[in-house]
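Participant: Fold the following and give me the result.
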Amino acid sequence: MKKIKNRERNILKRFFVNEKENERIKLMMKETGINNFSIFARRACCNKEIFSIDFSEYKNIISEISSTKSELKRIGNNINQIAKHLNENKNNQTKEW
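Facilitator: Modelled structure (predicted):
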């Protein structure tokens, strides 16, 4: 990289991407008509607003749903065991006659 004196932007930022991400970046650059990656990355990073969503209040709800799901699964298993037992007894009774 050549050094330019009195450069306005003197901090270098670098990052790695995989093939799929690289193709997406190329496609987005082509769609926007920006040929210079540095300009594209700067606009994509600096001209966008980043939103952060706090899901912490939903963690309790999710854990309750998960525990309820487990309880329902256990109840279902119990019902299936009872039905199996009843069917086995029914079959044994008809064989005796």
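Participant: Every contact and neighbour count from this point should use C-alpha atoms.
Facilitator: OK.
Participant: which residues in the chain form helices?
Facilitator: Using DSSP state H, the helices of the chain run over residues 19-32, 37-46, 56-96.
Participant: With mean neighbour count added, can I get those helices in CSV?
Facilitator: Converted to CSV, those look like this (neighbours: other C-alpha atoms under 10 Å):
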stretch, mean neighbour count
helix 19-32, 12
helix 37-46, 12
helix 56-96, 11
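Participant: compare with the first, here's sequence two:
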Amino acid sequence: MSERVRNILKKFYVTELQNEMLNQLVNDTGLQTFSNYARRMLFKETSLFIQFDESQFEELIYSLRRVENNLRQLSSIAEQSQNIQAYRAIEYSRRLVSNYEKQLTHYYKQKKRKLLSKGA
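Facilitator: Reported below is the predicted structural model:
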């Protein structure tokens, strides 16, 4: 078994909330372990602190889900009234909104991960 390249262990204490935040940051960057994350963040040439305000994004997703729910209700009404053409049009619109919400969420998470993992 080869010897470790890094042989000095550093320890520190955090609160439960800080621990959750650190775990989320490690997951968001895709670095897999806290050690990898800490080394990457501590030994960059320039320090970088990014704080995301996700409230606007969350509001957008919330609104899209409300629109989808409204379309689902209209679809149900159209189905009950046996208006097949209206039912198909509303269902198509609902699926478009649903797919848009999924793609937007995926894109947002991907961009956030890429931004957080930049720099060595």
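Participant: And the TM-score between these chains?
Facilitator: The pair, once superposed, lands on a TM-score of 0.42 when counted by TM-score structural alignment, normalised by the length of the first structure; 48 aligned residues with a C-alpha RMSD of 2.2 Å.
Participant: ranges for the helices of the second structure?
Facilitator: Using DSSP H, the helices of the second structure run over 16-29, 34-42, 55-80, 84-117.
Participant: Next, the buried residues of the shortest one.
Facilitator: Meaning helix 34-42 of the second structure. Residues of helix 34-42 of the second structure classed as buried under the neighbour-count rule (16 or more other C-alpha atoms under 10 Å) are Y37, R40, M41.
Participant: just the longest one next, same as before
Facilitator: Within helix 84-117 of the second structure, the residues scored as buried using 16+ other C-alpha under 10 Å are A86, Y87, I90, E91, S93, R94, V97, S98, E101, R113, L116, S117.
Participant: Wait, the third one touches S75, no?
Facilitator: The one in question is I90 of the second structure. Yes - using C-alpha atoms under 8 Å, I90 of the second structure is in contact with S75, at 5.6 Å.
Participant: which among the buried residues of helix 84-117 of the second structure gets closest to I61 of the second structure?
Facilitator: The nearest member of those to I61 of the second structure, counting by C-alpha to C-alpha, is E101 at 6.5 Å.
Participant: who are the neighbours in contact with that closest one?
Facilitator: By C-alpha atoms under 8 Å, 6 or more residues apart in numbering, E101 of the second structure lies in contact with I61, L64, R65.
Participant: Now for the second one, how many residues are close by?
Facilitator: Counted by other C-alpha atoms under 10 Å, the residues lying close to L64 of the second structure total 17.
Participant: residue contacts, it?
Facilitator: V97, S98, E101.
Participant: Wait, the first one touches N70, no?
Facilitator: Spelled out, that is V97 of the second structure. No - assessed by C-alpha under 8 Å, V97 of the second structure is found out of contact with N70, at 11.0 Å.
Participant: Please tell me how far the nearest residue to T105 of the second structure once chain neighbours are set aside sits from V67 of the second structure.
Facilitator: Distances taken as C-alpha to C-alpha, 6 or more residues apart in numbering place I61 nearest to T105 of the second structure, at 7.9 Å, with adjacent residues excluded. Per C-alpha to C-alpha, to the nearest Å, I61 of the second structure is found 10 Å from V67 of the second structure.
Participant: again with N27 of the second structure
Facilitator: Per C-alpha to C-alpha, N27 of the second structure is found 31 Å from V67 of the second structure.
Participant: same check, this time on A89 of the second structure
Facilitator: A89 of the second structure is 15 Å from V67 of the second structure, by C-alpha to C-alpha.
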